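Novice: Please find the sequence and the predicted model below.
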Amino acid sequence: MLYNAYELQRAMLSSAAAWASVGAELLSNPSLPFGYSGVGPVMASALDVFAHAAAPRGKPAFGIETVTAGGKVQPVTEAIVMHRAFGNLLRFEHPGLSADAPRLLIVAPMSGHYATLLRGTLARMLESAVVYITDWADAKMVPPEAGRFDLDDYIDYLVAFLEHIGPGTHVLAVCQPSVPAYAATAIMGAKDHPCRPATLTMMGGPIDTREAPTSVNDVAMQQPLSWFEQNVIATVPMTYPGAGRRVYPGFLQLAGFMAMNLGSHMMSHYGMFKHLVEGDGESAAATKAFYDEYRSVCDMTADFYLQTVEHVFQRHSLPKGEFVHRGERIDLGGIRDTALLAIEGEKDDISGIGQTRAALHLAGQLPDQRKKYYLAEEVGHYGIFNGSKWRTRIAPVLEDWIAQHNKAPAQAAS
């Protein structure tokens, strides 16, 4: 019923958004008298904001056509190099990269948003590296016959992606995937896997949520796992390929994040309204672009979501040494030569200070010279991986860390 009610509301809002958009165009049309009255532009701006807020959104495109590297504008090539039911491996490169350029795998969150949320992260790192990214599928679009997908499968996907890219690959995990990426690194390290990461960078990741708990952590701890299963898990309706699959809907995840900072989101939309009234379309467009991405959401499988709540936020299985993959306990001591970089934002309200840094202490067999911690001052959760502070302050730290531990690949990755 939950999903069906949402679909009904979405259909109604979609119709209202279309009419609001038509109204905005009419009120701002210079050939009509409304456009010359004081009320017309104000009403048009209000309708435009409503239309934007209520409009339905699908999966965005990365749309990275060029990057500037070495003072030259380089054309970017995007390709799917590995296809899996629950996520593809994409590769981005340009002709300005040297033959020994590092290869970087960006592990995008499976947390309600598409991988395109990391467009700014990818574009910045593409200046100096061949970049691969996990493009996770929307669970409601995956047919039931594809099977289940849980934390074990997530880790298996990462191992398979690293095997495809080859030895010497660097890994960047943003937020939630820090945990499975850290686990995969330990599993591969313990087996001396030739494709284990050369470096693993974790940014704003919930490695140990007992450190500086945030409101997100509090919500996960206040209710038993059965509450989440009964209240936030829904069944995909018949209108989608994944009909019958149990999922945690993306629209619920978005509603939770919006509610956490409702005041700031309302002020952002009010600011967009003022820019439109004043005729500052460029500033309004920037706000629109952010919310176009932020409000594009997808579903995740119930198995993956519930296991994440249980093991990451409730039982703290990884830092306690109780995390199991395919029936075997994960030994973090297996990380012996993968250089670790932990990055946190001073104003992060999703992953508190210390949650990501814990990864450095837990890797007890890794020499200290292969560990690094960086606290980004005056930076919130989103600003860790997007925006001017990411591009000018944080990315150079990551690039330097990769350069210190980069080894030329024995053979080119496909």
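Specialist: Thanks, I have it.
Novice: rest of the way, CA atoms for contacts and neighbours
Specialist: OK.
Novice: What is the longest helix seen in the chain packed up against?
Specialist: Longest helix of the chain, by residue count under DSSP state H: helix 2-27. If you count contacts as 3 or more Cα pairs under 8 Å, 6 or more residues apart in numbering; DSSP states H and E, helix 2-27 packs onto helix 39-54, strand 234-235.
Novice: Flag every buried residue along it.
Specialist: For helix 2-27, a neighbour-count test (16 or more other Cα atoms under 10 Å) marks 3, 13-14, 16-18, 20-21, 23-27 as buried.
Novice: Which of those sits closest to residue 254?
Specialist: Closest to residue 254 out of the buried residues of helix 2-27 is residue 3 (14.3 Å), distances taken as Cα to Cα.
Novice: contacting residues for that closest one?
Specialist: Contact partners of residue 3, counting by Cα atoms under 8 Å, 6 or more residues apart in numbering, are 234, 235, 236, 237, 249.
Novice: Determine whether the claim that residue 79 is in a strand is correct.
Specialist: Yes - counting by DSSP: H, G, I helix; E, B strand; the rest coil, residue 79 falls inside a strand.
Novice: That one against residue 91, yeah?
Specialist: Yes - using Cα atoms under 8 Å, residue 79 makes contact with residue 91 at a distance of 5.3 Å.
Novice: who's in contact with residue 25?
Specialist: Residues near residue 25 by Cα under 8 Å, 6+ apart: residue 44.
Novice: how close does it get to residue 165?
Specialist: Distance from residue 25 to residue 165, counting by Cα to Cα, to the nearest Å: 49 Å.
Novice: Work out for me the element the residue most central in space within the chain sits within.
Specialist: Among the residues of the chain, the one closest to the centroid is residue 109, at 3.8 Å (Cα atoms, centre = their mean). Assessed by DSSP states H and E, residue 109 sits outside every helix and strand.
Novice: ok, now residue 67?
Specialist: strand 66-69.
Novice: other SSEs contacting that strand?
Specialist: Short answer (3+ Cα pairs under 8 Å, 6+ apart): strand 66-69 packs on strand 72-75.
Novice: try this one side by side with the last:
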Amino acid sequence: MLYTLYEAGYYAASPLRFAALATRDFWSSPLNPAADSELGRRLFATSDLFANLTRRYGKPDWKIDSVEINGRPVRVRPTTVWSTPWCKLTHFVRDMSDLRRAGKTEIEPAVLIAAPLSGHYATLLRGTVEAFLQDHEVFITEWTNARDVPLMEGRFDFHDYIDHIREMLRQMGPRPHVVAVCQPGPPVLAAASLMAEDREESRPASMTFMGSPIDARLSPTVTNKLAEERPFAWFESNMIYNVPPPYLGAGRRVYPGFVQLASFMSMNLDKHQEAHRRYLSHLMEGDGDSADKHLEFYDEYLSVLDLTEEFYLQTVDVVFQRYLLPKGELEHRGRRVKPDRITDIGLLTVEGENDDISGIGQTQAAHKLCLSLPVEMKEDHIQPHVGHYGVFNGKRFREEIYPRVRDFVRRMEHGLPRPKAGRTSSPASAEVVPMRPRGAKS
């Protein structure tokens, strides 16, 4: 019922939105002599804000046509190389002639970026992709909005996610590398464990987990506490709704993206309100650059997708309530998942000091699970002064986190020993204790 009401609200606001668009266009027209007056700027700003708050936010474009490598532009073409109704594997193909001109003559490591399936599109990782394109052949998982998948395509659950990761790694050839950003951590570790146990040729050469809830019992955040305090039946009764017509997936039971978005925004409501007040002020002052930056961020942030009922509820149950993976109790298709069977897949964990989604220690827990992995194939990094988003995007990611990931991938690709000066994790046989960066308050 909530989904239907949400759609009804959108269509009910359409006349007002069209009126706001007409007002915005009138007061921004160069033919209007009063457009630059204080009244004109105010009317333009308020109508523009209203139109943006009530419009539909679809799947954003990647907007990655080229990247700069060694000071030279290199053309990039996103290409789908494998797909199912639930996901497509996108390869960001770099132009070979441009790469040669940029001094790149050797084959570079192939990296699969496992994008989160938690409400936002993979384009949220645009900055992550652009960084990795400097030194890698980049592939990314682009998950489908569940409301666009017809009922006849069947279910998609937590175990289907694991199967998809395994198949995409196989599509990339022998020993690719995988980077799991946030939510994919547990299913990616499960996939790597199964592939290692089967000695598959395409098992990863390294796996990097960034702000992932490998063990959500450690340093619980507000999100973790909510999942733990509410009974499973509460999520089933209050978070799942039917997709209404005219969507292709009409009748499918989903966890709507707008519900997830409302949860995210409520955690920092004051900041979002202040951001929109600043946006209104920038428009009235004629500060187009600042207004454009605001729009660029919210065009991405407000674009959300739905999750299938079974995937969402299984994730709540497996990852946030019963903690099956860290307890050694996760089973996949009748097989117990055994991270201790991993012996030759490098492990790097990255956490943010101020992460309010995955607390410090939750990602580090992967080291404790991979007991058979030699210590020289393990690394851990806690990035000071960043929150959850800053772990995989922004200035500190580009300048401090990405170089560590790049060097780790390169080392695992060539089987090089770990530099003595680098930060290390605890020995494979020891428990990894959550650590804080020097100078941080406890």
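Specialist: All right, it came through fine. Since the structure is predicted, the reported quantities are computational estimates derived from the model, not experimental observations.
Novice: What value does the TM-score take for this pair?
Specialist: After superposition, the two chains reach a TM-score of 0.96 (TM-score structural alignment, normalised by the length of the first structure), with 408 aligned residues with a Cα RMSD of 1.4 Å.
Novice: between residue 79 and residue 91 of the first structure, which one's more packed in?
Specialist: More crowded of residue 79 of the first structure and residue 91, by other Cα atoms under 10 Å: residue 91, with 21 against 11.
Novice: Contacts only, for the counterpart of that one in the second structure.
Specialist: In the second structure, the residue equivalent to residue 91 of the first structure is residue 91, according to TM-score structural alignment. Shown in contact with residue 91 of the second structure (Cα under 8 Å, 6+ apart): 78, 79, 80, 81, 137, 138, 139, 140.
Novice: Tell me who's in contact with the second one.
Specialist: Pointing back at residue 79 of the second structure there. If you count contacts by Cα under 8 Å, 6+ apart, residue 79 of the second structure has them with 90, 91, 92, 93.
Novice: ok, now how distant is the nearest residue to the third one once chain neighbours are set aside from residue 120 of the second structure?
Specialist: Leaving out its chain neighbours, the residue that sits closest to residue 92 of the second structure by Cα to Cα, 6 or more residues apart in numbering is residue 78, at 4.4 Å. Per Cα to Cα, residue 78 of the second structure is found 19 Å from residue 120 of the second structure.
Novice: where exactly do the strands run in the second structure?
Specialist: With strands called from DSSP state E, the second structure shows them at 66-69, 72-84, 87-94, 110-114, 137-143, 177-181, 206-210, 241-242, 253-255, 307-308, 331-332, 335-336, 346-352, 378-383.
Novice: Reformat those as a markdown table; add distance to residue 292 of the second structure.
Specialist: Formatted as a markdown table, the strands of the second structure follow (distance: least, Cα to Cα, whole Å):
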| stretch | distance to residue 292 of the second structure |
| --- | --- |
| strand 66-69 | 21 |
| strand 72-84 | 24 |
| strand 87-94 | 26 |
| strand 110-114 | 28 |
| strand 137-143 | 26 |
| strand 177-181 | 27 |
| strand 206-210 | 29 |
| strand 241-242 | 35 |
| strand 253-255 | 31 |
| strand 307-308 | 30 |
| strand 331-332 | 46 |
| strand 335-336 | 50 |
| strand 346-352 | 28 |
| strand 378-383 | 29 |
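Novice: closest one to residue 49 of the second structure among those strands?
Specialist: Minimum separation from residue 49 of the second structure across the strands of the second structure (Cα to Cα) falls at strand 253-255, 27.8 Å.
Novice: State the distance from the alignment partner in the second structure of residue 296 of the first structure to residue 258 of the second structure.
Specialist: Using TM-score structural alignment, the partner of residue 296 of the first structure in the second structure is residue 303. Distance, residue 303 of the second structure to residue 258 of the second structure, by Cα to Cα: 9 Å.
Novice: Comparing the two, which residue is more hemmed in?
Specialist: For the pair residue 303 of the second structure and residue 258, the greater number of neighbours falls to residue 303 (20 against 17), based on other Cα under 10 Å.
Novice: quick one, what contacts the closest residue to that one other than its chain neighbours?
Specialist: Among residues not flanking residue 303 of the second structure along the chain, residue 57 sits closest, at 5.0 Å (Cα to Cα, 6+ apart). With contact set as Cα under 8 Å, 6+ apart, residue 57 of the second structure has these partners: 299, 302, 303, 304.
Novice: now do residue 67 of the second structure
Specialist: 73, 74, 75, 76, 130, 133, 134.
Novice: ok, now how distant is it from residue 330 of the second structure?
Specialist: Residue 67 of the second structure is 41 Å from residue 330 of the second structure, by Cα to Cα.
Novice: now do residue 291 of the second structure
Specialist: Counting by Cα to Cα, the gap from residue 291 of the second structure to residue 330 of the second structure is 47 Å.
Novice: now do residue 221 of the second structure
Specialist: 23 Å.
Novice: same thing with residue 360 of the second structure?
Specialist: As judged by Cα to Cα, residue 360 of the second structure and residue 330 of the second structure stand 23 Å apart.
Novice: picking that back up, ok, of the contacts of residue 79 of the second structure, which come out buried?
Specialist: For the contacts of residue 79 of the second structure, buried by 16+ other Cα under 10 Å: 90, 91, 92, 93.
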